[in-house]
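Student: Sequence and predicted structure, then a few things I'm wondering about:
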Amino acid sequence: MDKYIARQPIFNSQENVYAYELLFRSSADATAYTATDPDAATFSVLSDAFLLFGIDKLTGGKPAFINFTRKGLQQMLTTYSPEQSVVIEILEDIEPDREILDICRQLKQRGYVIALDDFVFADQYRELIELADIIKIDFLTTPVQERQMIIRRLNHSGIKFLAEKVETRIDFEQAVASGYSYFQGYFFSKPETFTAKKLVSLDTQYFQLLHEVRKTDIDFARLEELIKGDVSLFYKLLKYINSVYFGLKRPISSIRQALVLLGQHQIECWLTLLILRDIVAEDKSDRTNELMNTSNIRAKFGELLAQKMNRPELAAQAFMTGMFSLLDCLLNRSLTSILQELSIHNDIKQALQGADTHLGNMLALIIAYEQDNWQAVSHYAQSCSVPAKWLPALYLEALEWSVRYCRQIDEQPE
């Protein structure tokens, strides 16, 4: 299933990009917001930006303005994204009652930037204005005199003003002269829509993982086992951790390493994002199921092969290599573009690209056996110093593990 998200740049007075606003889109050719459920649209933009597209790819490390509904604020969705990456844009139809004001204070204490969207001055917004960092003024609907009045009345408070729907050079020059700091609109750039393939996953597994994460003594081995058989979940974990905001210092070579680097709190944040978005298997085609099953078998086959070769240090990387060996088919994208986005160990990247290395030859051996290409099996078995007689038993064990894993997931109570 394809997913869509649009971004529109926000510029400063020097016409350099300061940030991007991320916008919900229902299709590749949609030019405006068309969602019937604003809450679902907020969840979609937030989770897809971090878990599917990659926030760093969308914004290049600049802040992302995201619209939040009242429900989104109530559920504190923003606590599941890094403070420096998201600007909380409070929609104009949200009543600034005591609950909303308390939530905004908590967000400010956490370090979030708060912007007020489509602002129109009224006494009821005074307390909310005191919490705001940025106020957005719609230049299409707000008369010139009112735009200037808002600046004069609030300019002393340290708030930055953003002129949105700036359509002409005259609009831009008037905004600069009036004291606006940021600018957004068709004069600069129309929203650009991005498309990504959404990988299906096993939704009941999220709750199993969340249950494990919330234990006092977190069991990383158990978490690793739950993630191992699901290429979709594994991919989402790497997309999340690979965000520039987590300061990844070295490439990932195993699931355990990724989990330990994230830590208990961020793992819980990641899982909560998945659950809130309710990423359920919408693409249940036979093709997708078979690709995922084959990925599982290849991963376990590689792990078992490394252990049998007395190369335990290769087991985790062999598993990871097998699991990602069909990612280009699952995502309908080139392997090169996918690998550019994932900070996985270079040995794994080389193996996936067919390199003549230990991991590369192990993957080639697995694929040759899978395809009944006995000449290639003989060649790669010799390269790996593996007796070919081992392979049937290892393949059968990998197949049984994949079947058992899927059955365990299916038997979990709803």
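Tutor: Structure's in. What do you need? Numbers count the residues shown, from 1 in each chain.
Student: Please count neighbours and contacts with C-alpha atoms only from this point.
Tutor: Noted.
Student: Pull out the buried residues from the longest strand along the chain.
Tutor: Criterion DSSP state E: the longest strand present in the chain is strand 2-12. By 16 or more other CA atoms under 10 Å, the buried positions in strand 2-12 come out as 3-12.
Student: In a markdown table: those residues, plus distance to residue 198.
Tutor: Listed next are the buried residues of strand 2-12 as a markdown table, based on distance: CA to CA, whole Å:
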| residue | distance to residue 198 |
| --- | --- |
| 3 | 6 |
| 4 | 10 |
| 5 | 12 |
| 6 | 16 |
| 7 | 18 |
| 8 | 22 |
| 9 | 25 |
| 10 | 28 |
| 11 | 31 |
| 12 | 34 |
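Student: Can you show me the helices along the stretch 301-414 of the chain?
Tutor: Secondary structure of the stretch 301-414 of the chain, counting by DSSP state H, counting those that start in this stretch: helices at 315-323, 327-331, 335-341, 346-352, 358-370, 374-383, 391-410.
Student: re earlier: against which helices or strands is the longest strand of the chain packed?
Tutor: Here strand 2-12 touches strand 17-24, strand 182-184, strand 192-197, going by 3 or more CA pairs under 8 Å, 6 or more residues apart in numbering; DSSP states H and E.
Student: let's see 10 Å
Tutor: strand 17-24, helix 38-48, helix 55-59, strand 64-68, strand 160-164, strand 182-184, strand 192-197 (3 or more CA pairs under 10 Å, 6 or more residues apart in numbering; DSSP states H and E).
Student: what angle separates it from strand 64-68?
Tutor: 110 degrees (axes from the mean of the first three to the mean of the last three CA atoms, to 10 degrees).
Student: Presented hereafter is structure B, for comparison with structure A:
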Amino acid sequence: MQQSDSQTPSQLEAQYVARQALFSSTGELVAYELLYRDSPQNCFPQGMGDSKATGRMFFDLILLQGLEKVSAGLPAFLNLATDALLEQIPQLLPKDNTVIEIVERSRGVSELVHVVSALKKKGYRFALDDYDQDPKWQPLLELVDYIKIEMEPKLISTVMLIKKLRMVYPQAQIIVERIETPEQAKAVVGAGADLLQGYFFAKPAMLEFKNISPAKRVIIELLQLTMSAEIDFKEIAKRISVDVSLTARILRMANGLSGTRANISSLQQAVTYLGEQSIRRFIRVLALGELGAQKPAELTKLGLMRAQLIAELVSPAGKAMVEQGYLLGLLSVLDAVLDVSLENLAKEFSLDGALSGALLNAQGMLGQALNLAYACEQCQWPLAEEILQTIRPASEPQVLYAALSQSRIYCDKTMELLSD
């Protein structure tokens, strides 16, 4: 996207969304409509299409910040472009508190009918936005849960349309937007409108969040791929190849780890050399370094140290537990790296119950190992030795201090590779 004249570099470091309230006919706040913005100016960006706005708000804001946080726990009405609907992107959203708005500029109504029908069977709700009385919408009107109309210049025209829609489509709730006077509000409620929106009630309120750069999106996607039961090497190479800097860094790290610098000259070679187990850890280490590039280096060191320490401590439980422990250590610092909550990270990466429980509630062996790492970082040695006994009963304290020593060596070596 080209930078508009109104944007400054500092503004581009943030992500914006406008949130406009919807009220019931009795005046109760019941939902918010989320509107994409690219600057503190409270208006839709000029020259930006629906698809791009959908993508930017979807990834940068809703998936990482969490829909519940953005909508203050109320149902959220969210515009989705035709392409996003056809790709069934709504399935990434929680169906209980989301209403998908089909914009009036949507095309391919017959295709949309098929997708909407399928998603409604799964419990998703839909609204037809800015209904303009075009006959082409008739198949969708029979499916949607909400019909949004704007105030007409003549109040009587709006009143008559509400009554007509109430009679023909009784299954749908009628939302009237652009209400600007108490007379308009009273008239549309009297005609049967269910929800009301407009400057008379509230203007869109601006919210500002930390932005996630395109480069970081690639890293997050790679992290997600490493959490699958089976690694898709082709997909990983594809994601890496779109970023020249990332490709170069992976080759440097692979050469450094192999001890034969310059022998590995392609992504395929790097993947083949590392193998499935190593590529998981390799990408996770790289991810922490890349995502934390604008953060203090100590944060990256903390994540690496914590990850390796947990892996060392749970090693008697087997290879799978070691990998989970290592991942847990890295994830435990990503909230500070990305400025998002651990709860949202757990949802974003679809963590399994054991890993999520360990990260959020210190459950199980992994959770105790994470607590032990915290105790070591705070120099609470008696507590650390006590927790060690719950993870590895009858172990001597020397086991802990040896693991700490190995973790420091690993951290120093890895930081050197990251800084090459």
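Tutor: Nice, I can see it. Note that the structure is a prediction, hence the values are computed from the model and not measured.
Student: out of the helices of the stretch 301-414 of structure 1, deepest packed?
Tutor: helix 315-323 (a mean of 27; mean count of other CA atoms under 10 Å).
Student: The one residue sitting closest to the centre of structure 2 and residue 336 of structure 2, how far apart?
Tutor: Among the residues of structure 2, residue 63 comes closest to the average C-alpha position under CA atoms, centre = their mean, at 2.1 Å. As judged by CA to CA, to the nearest Å, residue 63 of structure 2 and residue 336 of structure 2 stand 17 Å apart.
Student: Tell me how far stretch 8-17 of structure 1 lies from the chain's centre.
Tutor: Centroid separation between stretch 8-17 of structure 1 and its chain, computed with CA atoms, centre = their mean, to the nearest Å, is 25 Å.
Student: In structure 2, which residue range corresponds to it?
Tutor: Alignment of stretch 8-17 of structure 1 against structure 2: residues 20-29, by TM-score structural alignment.
Student: any residues touching the matching stretch, and which ones?
Tutor: 30-35, 71, 74-77, 175-177, 185-186, 188-190, 192-199, 201-206 (CA atoms under 10 Å, 6 or more residues apart in numbering).
Student: The helix ranked longest in structure 2 - contacts with which helices or strands?
Tutor: Looking across structure 2 with DSSP state H, the single longest helix is helix 267-291. Contact partners of helix 267-291 of structure 2 among helices and strands, from 3+ CA pairs under 10 Å, 6+ apart: helix 214-226, helix 233-241, helix 244-258, helix 297-313, helix 319-338, helix 397-418.
Student: Of all the ones you listed, which one comes closest to residue 43 of structure 2?
Tutor: Smallest distance to residue 43 of structure 2 across these (CA to CA): 23.0 Å, for helix 214-226.
Student: Report the buried residues of the closest one.
Tutor: Within helix 214-226 of structure 2, the residues that count as buried by 16+ other CA under 10 Å are 216, 218-220, 222-223, 225-226.
Student: now stretch 174-192 of structure 1
Tutor: 175-176, 178-185, 188, 191.
Student: Would you mind giving the helices and strands packed on strand 2-12 of structure 1 as CSV with distance to residue 97 of structure 1 added?
Tutor: CSV is the format used below for the helices and strands packed on strand 2-12 of structure 1 (distance: least, CA to CA, whole Å):
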stretch, distance to residue 97 of structure 1
strand 17-24, 26
helix 38-48, 19
helix 55-59, 31
strand 64-68, 16
strand 160-164, 23
strand 182-184, 28
strand 192-197, 35
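Student: Residue 333 of structure 1: which of these is closest?
Tutor: strand 192-197 (8.3 Å).
Student: My guess is residue 22 of structure 1 contacts residue 64. True?
Tutor: Yes - at 6.4 Å, residue 22 of structure 1 counts as touching residue 64 under the criterion of CA atoms under 10 Å.
Student: Next, show the common contact partners of the two.
Tutor: Both residue 22 of structure 1 and residue 64 are in contact with 7-9, 46, 49, 55, 58, 86, where contact means CA under 10 Å, 6+ apart.
Student: which one among these gets closest to residue 231 of structure 1?
Tutor: For these, the nearest to residue 231 of structure 1 is residue 49 (19.1 Å; CA to CA).
Student: Tell me, how many residues neighbour the closest residue in space to that closest one that isn't next to it in sequence?
Tutor: Using CA to CA, 6 or more residues apart in numbering and skipping the chain neighbours, the partner closest in space to residue 49 of structure 1 is residue 55 (5.1 Å). Using other CA atoms under 10 Å, residue 55 of structure 1 has 28 other residues around it.
Student: Alignment lookup: residue 55 of structure 1 to structure 2.
Tutor: In structure 2, residue 55 of structure 1 lands on residue 67 (TM-score structural alignment).
Student: Quick one: residues contacting that match.
Tutor: Counted by CA under 10 Å, 6+ apart, residue 67 of structure 2 has contacts 34, 58, 61, 73-76, 93-94, 97-98, 344.
Student: Distance to residue 12 of structure 2 added to the residues you listed, as TSV?
Tutor: Shown next, in TSV, are those (distance: CA to CA, whole Å):
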residue	distance to residue 12 of structure 2
34	19
58	17
61	14
73	27
74	28
75	28
76	25
93	26
94	28
97	29
98	28
344	23
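Student: Show me which of the residues you listed is closest to residue 280 of structure 2.
Tutor: residue 344 (21.7 Å).
Student: check contacts around the closest one.
Tutor: With the criterion set at CA under 10 Å, 6+ apart, residue 344 of structure 2 makes contact with 62-67, 69, 335, 350.
Student: farthest pair in those?
Tutor: Spanning the widest gap among the contacts of residue 344 of structure 2 are 69 and 350, at 18.0 Å by CA to CA.
Student: out of these two, which sits in the more crowded spot?
Tutor: Set residue 69 of structure 2 next to residue 350 and count neighbours by other CA under 10 Å: residue 350 wins out with 14 against 11.
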